[in-house]
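> Fold the following, please.
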Amino acid sequence: MVLLFKLKNLRLGCSLFSCTFASKTRSFVVGDLKPSHFTLHPQFLYRYITTEISPTQNDFTVTYLINSCGLSSEDAISASKMVKLISPDRADSVLALLRSHGLSQPQISKVVKCCPRVLSSCPEKTLSPKLQFFSSVGVSREDLARSVAANPLLLTVSLRERIEPTYNFLRSMISEKNIVTVFKRRSRVFLGNHCNDVVLNIGLLRELGMPQSSISVLLSHYVHVVMHEHNKFGEVVGEVKEMGFNLESSNFVFALNALCGKIRSL
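Below you'll find the model as predicted:
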């Protein structure tokens, strides 16, 4: 009797392997099983099949990010967590605007990967004014495209509250041509936190007696130095003074740059 029972179980196991699942239609076909031998509830089959189907396979946002923005599948799925597209209309307008300002497809992909929400921004009211501003102050088409791709956050900060005040502050000390150089080298200076540190650090140098000529050299050629966090910057300035450098000498700027290079780069 024990042997007969084991044989029946073996036949049931073989019959189970004959089940064929049609996942696309979410239906199932059972092989030569008779109701008296085996019954598999349809609800169980449905649950098994649907867990094998990725919820992103038919997601419009992921498909758009891959096909229109050039993102990889992995990057598209990650970016889709930060932006949801209902239709392609606004996103298409954003991409068209970026192309009109000289951004290549690889550069656009970098922008979207870093800041997916840019696709839901208003091209006319939010993005275009910023791009036009930088063009109006002398930034070339190539440099603008390169800087935006390297620092997409430029498209997210406020023109009136961040970009324009930073420009005006720099313009009060250096020429427009040198501001363009600053933008090309360290466009992050136009972001909020860096700008605040620059103002505080320049104020400290003025209080200590650094002449405007040296400050202009510092801003024009070594702006990354004054972009350091204010407290750390003050410590480095103290070290340079202890080394015997005079704030009125251009050598102080060179020494400051050398010591700031030891701090974690921005």
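
> CA only for contacts and neighbour counts going forward, please
OK.

> how much space between residue 133 and residue 126?
12 Å (CA to CA, to the nearest Å).

> Correction: the previous question concerned residue 261.
Applying CA to CA to residue 261 and residue 126 gives a distance of 36 Å.

> can you tell me which residues contact the residue lying closest to residue 152 once chain neighbours are set aside?
The shortest distance from residue 152 to any non-neighbouring residue, by CA to CA, 6 or more residues apart in numbering, is to residue 111 (5.3 Å). Contact analysis of residue 111 by CA atoms under 8 Å, 6 or more residues apart in numbering lists 148-152.

> buried residues in stretch 118-137?
For stretch 118-137, the neighbour count (16 or more other CA atoms under 10 Å) marks 118-121, 123, 126-128, 130-131, 134-135 as buried.

> and these as CSV, adding distance to residue 42 and secondary structure?
Output for those, formatted as CSV (distance: CA to CA, whole Å; DSSP: H, G, I helix; E, B strand; the rest coil):
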residue, distance to residue 42, secondary structure
118, 45, helix
119, 42, helix
120, 42, helix
121, 46, coil
123, 50, helix
126, 52, helix
127, 52, helix
128, 55, helix
130, 57, helix
131, 58, helix
134, 62, helix
135, 63, helix
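
> where's residue 21, which helix or strand?
Taking DSSP states H and E as the definition, residue 21 sits inside strand 20-22.

> what about residue 135, distance to residue 165?
16 Å.

> likewise residue 171?
Taking CA to CA as the measure, residue 171 falls 10 Å from residue 165.

> give the contact list for residue 119.
Counting by CA under 8 Å, 6+ apart, residue 119 makes contact with 83, 90-91, 94-95, 112.

> redo that, cut-off 10 Å
65, 69, 83-85, 88-95, 111-112 (CA atoms under 10 Å, 6 or more residues apart in numbering).

> this one next, for a side-by-side:
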Amino acid sequence: MSRFLSRAIACRRHIVNANSPSTTFQNLLSAQIQWLSVRYATSTASNNAHSFTVSYLIDTCGFPPQDAEAVSKRVSLETRDKPDVVINFLKTQGFSQSQILRFIRHDPEFLRYDPDKTFLPKIEFLQSQGVSSSLIPRLVCSCPNIMGRSLSNQLIPSFHFFRELFQSDERLIKALTYCSSILLCINTHVLPNMKLLREEGVPESNIMKLLQFFPRTLTRKPVQFMGVVEEVKEIGLDPLKFHFLMAVRVCVSISKSTRAKKAYVYKKWGWSDNDIVAAFRKYPFCMTVSEDKIDAIMEFLVHKLGYESSIINRCPSVFALSLQRRILPRGAVIRVLLSKGLMKGKTSLSIFKYSEVYFLRKFLVYHGQKVSGLLDLYQSKLDLAR
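Next up, the predicted model:
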């Protein structure tokens, strides 16, 4: 350290002796001005690029201003030449404005790609495998990352593997439309999770149904997926039945904290923990319903129609029905029939699950001759839902 200081002092003396104080000051001042000028120019260029990027994202891509500001931190555009080519390419491929927005939002760097070199070969491959042009935007937006992966090393091998597995191009294409990301995580997520299900005794036919209709379920990280499977087993569902996989799907897609919030609403209406578990066993999707909808259906069935909360617990699938288009119109008919003494007590909640044809024949046509305006009442409630 002392040797370094000695050299520095000697160098400083040499500079002072070689130049007069005024010359040295002028040189330093000139260097500082030059440095500040470069910094200012760089800062100005950066600010201009940022401003242009935000404007482009708003005006051309359709981003809301707040979102455009956030996305602009992930990409910098200096001119509209490259991004215009990308946007026009997507439009010619049938992408709607909302799909373009979703695609760019996922990875704004896509705006800097050469679409003819990067995007087009993948789209042409999918089309050659039977994917219709109209489905391409939906499939791509299901997982925009497929446009950034290797065609020869990733997409083609994965596509051919799944085609052999499904033994049907139609079934594979339908699965990809639901979740095309299975092409990207086949070895890291999909196959390990399928292997786990087999080890738990889940029939192969059920696993294939899950892969075809709910492929996103199998894209969860294996460690997390294993935890979900264990949780569903503890609830008491049978791995041999497809119901087991539906419960897995629900628990994969909805966090424990979110399920706890829904459970709290059910408890408000008198359900115990055991009641909630029993309902979940019968109909796992009762945990996918929003808290507001749970409240609204309970309010109508309990307070307007007089059903006991325990009765509703035995038919949790009622929460999957539309409140406006199914429960309220049919509930209005039930109330009238009860008030006229044409129904002996409250009917089973199955009345809300009957097909439209059966309901019309069983309740409206049969009782319509005795109760004037019954069909009009029902139709008016349906009209409100439109």
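
> one step back: aligned against structure 2, show me the partner of the residue nearest to residue 152 of structure 1.
In structure 2, the residue matched to residue 111 of structure 1 (TM-score structural alignment) is residue 103.

> and what of residue 81 of structure 1?
Match for residue 81 of structure 1 (TM-score structural alignment): residue 73.

> So whatever residue of structure 2 lines up with residue 258 of structure 1: helix, strand or coil?
Aligned by TM-score structural alignment, residue 258 of structure 1 pairs with residue 247 of structure 2. For residue 247 of structure 2, the assignment made with DSSP: H, G, I helix; E, B strand; the rest coil gives helix.

> correct me, but residue 247 of structure 2 touches residue 280?
Yes: using CA atoms under 10 Å, residue 247 of structure 2 is in contact with residue 280, at 7.9 Å.

> From residue 236 of structure 1, how far out is residue 242 of structure 1?
For residue 242 of structure 1, the distance to residue 236 of structure 1 - CA to CA - is 10 Å.

> ugh, typo on my part, it should be residue 66 of structure 1
For residue 66 of structure 1, the distance to residue 236 of structure 1 - CA to CA - is 46 Å.

> Please apply the same query to residue 212 of structure 1.
From residue 212 of structure 1 to residue 236 of structure 1 the distance is 20 Å (CA to CA).

> In a helix, residue 142 of structure 1, correct?
Yes: counting by three-state DSSP, residue 142 of structure 1 falls inside a helix.

> Nearest residue to the most centrally placed residue in structure 1 in space, please, no chain neighbours.
By CA atoms, centre = their mean, the mean C-alpha position of structure 1 lies nearest to residue 114, the distance being 1.7 Å. In space, and not counting its chain neighbours, residue 114 of structure 1 is closest to residue 152: 6.8 Å by CA to CA, 6+ apart.

> contacting residues for the corresponding residue of structure 2 for the one you found?
Counting by TM-score structural alignment, residue 152 of structure 1 lines up with residue 144 in structure 2. Residues near residue 144 of structure 2 by CA under 10 Å, 6+ apart: 102-107, 110, 137-138, 180-181.

> Swap in 8 Å and give it another go.
Applying CA under 8 Å, 6+ apart, we find residue 144 of structure 2 in contact with 103, 106-107.

> Structure 1: helices as residue ranges?
Applying DSSP state H to structure 1 gives helices spanning 2-16, 42-50, 60-67, 73-79, 89-100, 105-114, 128-136, 141-150, 164-171, 176-185, 192-208, 212-221, 230-242, 250-260.

> Residue 157 of structure 1: which of those is closest?
Ranking those by proximity to residue 157 of structure 1 (CA to CA) places helix 192-208 first, at 7.8 Å.

> before we move on, the earlier item: export the helices of structure 1 to CSV and append columns for distance to residue 266 of structure 1.
Formatted as CSV, the helices of structure 1 follow (distance: least, CA to CA, whole Å):
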stretch, distance to residue 266 of structure 1
helix 2-16, 62
helix 42-50, 47
helix 60-67, 30
helix 73-79, 25
helix 89-100, 26
helix 105-114, 17
helix 128-136, 22
helix 141-150, 13
helix 164-171, 18
helix 176-185, 12
helix 192-208, 10
helix 212-221, 15
helix 230-242, 13
helix 250-260, 10
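
> about what we covered before: between residue 212 and residue 236 of structure 1, point out the one with more neighbours.
Between residue 212 of structure 1 and residue 236, counted using other CA atoms under 10 Å, residue 236 has the larger neighbour count: 19 against 15.

> separation between that one and residue 77 of structure 1?
For residue 236 of structure 1 relative to residue 77 of structure 1 (CA to CA), the value is 43 Å.

> cool, residue 194 of structure 1 as well?
Distance, residue 194 of structure 1 to residue 77 of structure 1, by CA to CA: 31 Å.

> What of residue 56 of structure 1?
7 Å.

> Find the residues that touch each one of the two.
Common neighbours of residue 56 of structure 1 and residue 77 (criterion: CA under 8 Å, 6+ apart): residue 62.
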